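Q: Sequence first, then the predicted structure, then my questions.
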Amino acid sequence: MSLFALAGAVESGLLFSLVALGIYLSFRVLDFPDLTVDGSFPLGAAVCAALIAAGVNPFVATAFAALGGAAAGIVTALLNVRFRIMNLLAGILTMVALFSINIRIMGRPNLPVYGHDTVFDAAGRLADLGLWNNAAVLALFALGAKLAVDWFLKTETGLALRASGENPAMAEAQGISNGAMILLGIALANALVALAGALFAQIQGVADVSMGIGTIVTGLAAIIIGEAVLGRRSVFLATLGCIVGALIYRLFIALALSAGFIGIKAQDLNLVTALVVAVAVVASQGRQRRLSGVFIRRRLAKGEQ
């Protein structure tokens, strides 16, 4: 694998770690299977590209893109909480609607931002790292998002969010509004995904209405791989696993596609993705069984004593 391909894989891994962090909040913390992300990812790209093309500062455009993702998450949560639509279907409905909304925002199916200033250009003027400039900027975003999620989940509101996802009945008995927690959690999750979409559009130089296809699979793959490697005994390890898992996933994909001698081609990407996720799930299940076995043996040993 060439150095250029390695840098691209690292960039992609760091970018999709933001997606993984968002999906972690919805799937793992809230236990809410949210398919909105396949629409909020291109929504972030569309909002950011439209604003940048209109001459708005790229940092401001990126912030508004994240707010757009939060708004999409709130719509999904309202469909579930207020109108009692099943969470999976609520996400699908929002995702489908966002396809048309994204075209409306851009005015066409895709919108280039070539020739306009981006956050990566601004960072490059401060410290030019050459081939690794984009990766350094994305690393700052990924680490910042990870630390922010860690901090938030330790606050009183964050603990309430975790309690609502872990045991809704008990949380309700303690005076926690499960509906409010779903609204907050899904909004934050999709804000992170839309932020990733905005950064992706600036790296690629174009926002496209179809760029969100498969986002949910990539994010879940990163989470599963991260859990297989680091586990999820704490929030710190779980969020770190999102970053590590995304990097491993994208590096493995890049390595597989560059290994021409084994016959893998670009059109085999979906097949490779499915295999990687399957292996990660099996490895994660094996890890859980081993940990459960150790726990049981320790309890038995204490009982014998």
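A: Arrived safely, thanks for sending.
Q: From now on I want contacts and neighbour counts done on CA atoms only, so please keep to that.
A: OK.
Q: For the most centrally placed residue in the chain, pull up the helix or strand it's in.
A: Most central residue of the chain, judged by C-alpha distance to the mean C-alpha position with C-alpha atoms, centre = their mean, is residue 19 at 1.2 Å. Here residue 19 is covered by helix 3-23, with elements defined by DSSP states H and E.
Q: Check it against this one:
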Amino acid sequence: MLSLLKSMPGAIELGLIYALMALGVYITYRILDFPDLTVEGSFTTGGGIAMILITNGASPWVATIAAFGGGAVAGAVTGLLHTKGKINGLLSGIIMMIALYSINLRIMGKPNVSVYGIDTIFTTSNVLVVVVIVVIVTKLLLDLFLHTDLGLSLRATGDNERMIRSFGSNTETTKIIGISLSNALVALSGGLFAQQSTAADISMGIGVIVVGLASVIIGEAIFGARKVFWATLAVVLGSIVYRIIITIAYRVEWLKASDLKLITAVIVIVALVVPTIQKSLKQKKLARKRSAELLTDPVQRGGGQ
């Protein structure tokens, strides 16, 4: 139990770093209803850009901002493939994810880049404090953006694209901006993760889409998603809860570190299935209640006579 408590700060740190990625997934998955797999490549892009710039003497903060920009470019290309190239959304993400593997190797020059012994944004500051500040600022800026005219258009495009287009709004541009912002946040998360672990690896982005979905689904299931502020907060908290669950799972004797992806898949399945079962049971309960009312009410049973 003591060792578990000692590992909690690290779990919260990772949860907050991944929360930025989860916010990016939230934009495409929930707001735009766009199945974007680009994130598996843009996460690594962010980490690779940050590591290369830092090892070449750039300021860690400049490297972090550059990582954000690199992800935005990757997302914009996916958006262009989908909107201008008329390629299926899922296929557009897959194509860009594959392309980014080679691009990331070009960026890093080799499969793994380390900044061990070189200053990062966490070198002179407490990791948890820095990450908390970055996540809070990013979350509030995202909330602010989603309440602007462009942000409202983005949300409306995901709800009813045809209706928004009938009002004269350019939904293609809106989609490109949304997908670009999503991958920018994912790359920012990758840049912070690489600095926290002092290394970027070509395979570091594999499976992050599932982690992001798990964070979004867990957050919404536990904390709800009534308004934008609470929805984004739920995503952040969901990411933290996910990492805590993973940390606890590692303490189970018969589970191995190699079971991480399996654990993640099970968590997502449970998070998806449980709300559906609850909704089904609620509907059946209401149906039984309504049937009982009809049987006991002579007026309704007699058709109002």
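A: Great, that's in hand. Everything numeric in this text was worked out from a predicted model, so none of it was measured.
Q: if we can go back for a sec, so who does the alignment partner in the second structure of the residue nearest to the centre of the first structure touch?
A: Mapped onto the second structure by TM-score structural alignment, residue 19 of the first structure lines up with residue 21. Applying C-alpha atoms under 8 Å, 6 or more residues apart in numbering to residue 21 of the second structure gives the contacts 43, 185-190, 212.
Q: In a markdown table, list those residues along with secondary structure and neighbour count.
A: As requested, the contacts of residue 21 of the second structure are arranged in a markdown table below (DSSP: H, G, I helix; E, B strand; the rest coil; neighbours: other C-alpha atoms under 10 Å):
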| residue | secondary structure | neighbour count |
| --- | --- | --- |
| 43 | helix | 34 |
| 185 | helix | 31 |
| 186 | helix | 39 |
| 187 | helix | 39 |
| 188 | helix | 33 |
| 189 | helix | 32 |
| 190 | helix | 35 |
| 212 | helix | 28 |
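Q: Among these, which one lies nearest to residue 255 of the second structure?
A: Residue 255 of the second structure has its nearest neighbour among those in residue 212, at 22.2 Å by C-alpha to C-alpha.
Q: Do a quick rundown of the strands in the first structure.
A: The residue ranges that make up the strands of the first structure, judged by DSSP state E, are 110-112, 206-208.
Q: Check the offset of stretch 198-208 of the first structure from the chain's centre.
A: When C-alpha coordinates are averaged (C-alpha atoms, centre = their mean, to the nearest Å), stretch 198-208 of the first structure and its chain have centres 16 Å apart.
Q: For it, list every residue counted as buried.
A: For stretch 198-208 of the first structure, the buried set under the neighbour-count rule, 16 or more other C-alpha atoms under 10 Å, comprises 198-203, 205-208.
Q: what do you get for stretch 72-87 of the second structure?
A: In stretch 72-87 of the second structure, counting by 16+ other C-alpha under 10 Å, buried: 72-83, 87.
Q: equivalent range in the first structure for it?
A: Residue correspondence for stretch 72-87 of the second structure in the first structure, counting by TM-score structural alignment: residues 70-85.
Q: Need the contact partners of the matching stretch.
A: Among residues not part of stretch 70-85 of the first structure, those counted as contacts by C-alpha under 8 Å, 6+ apart are 36, 40, 86-87, 90-91, 93-94, 179, 182-184, 186-191, 194.
Q: let's see it at 7 Å
A: Contacts to stretch 70-85 of the first structure, defined as C-alpha atoms under 7 Å, 6 or more residues apart in numbering, come from residues 36, 40, 86-87, 90-91, 94, 179, 182-183, 186-188, 190-191.
Q: Generate a ChimeraX selection restricted to the buried entries among the residues you listed.
A: Command for ChimeraX, covering only those of those found buried under the criterion 16+ other C-alpha under 10 Å:
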select :36,40,87,90,91,94,179,182,183,186,187,188,190,191
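Q: ok so, going back, and the strands of the first structure as CSV, adding distance to residue 134 of the first structure?
A: CSV is the format used below for the strands of the first structure (distance: least, C-alpha to C-alpha, whole Å):
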stretch, distance to residue 134 of the first structure
strand 110-112, 18
strand 206-208, 16
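Q: so which of those strands gets nearest residue 161 of the first structure?
A: Across the strands of the first structure, closest to residue 161 of the first structure is strand 206-208 (C-alpha to C-alpha), at 32.9 Å.
Q: closest to residue 152 of the first structure out of the strands of the first structure?
A: Nearest to residue 152 of the first structure among these is strand 206-208 (30.4 Å), distances taken as C-alpha to C-alpha.
Q: Over which residues of the second structure does the closest one lie when aligned?
A: Taken onto the second structure by TM-score structural alignment, strand 206-208 of the first structure occupies residues 199-201 there.
Q: What mean distance separates that stretch from the matching residues in the first structure?
A: Using mean C-alpha distance after the TM-score superposition for the first structure, stretch 199-201 of the second structure ends up 0.6 Å from its aligned counterpart in the first structure, as a mean over the superposed pairs.
Q: Run through who's touching that stretch.
A: Identification of contacts with stretch 199-201 of the second structure by C-alpha under 7 Å, 6+ apart yields 47-48, 51, 111-115, 194.
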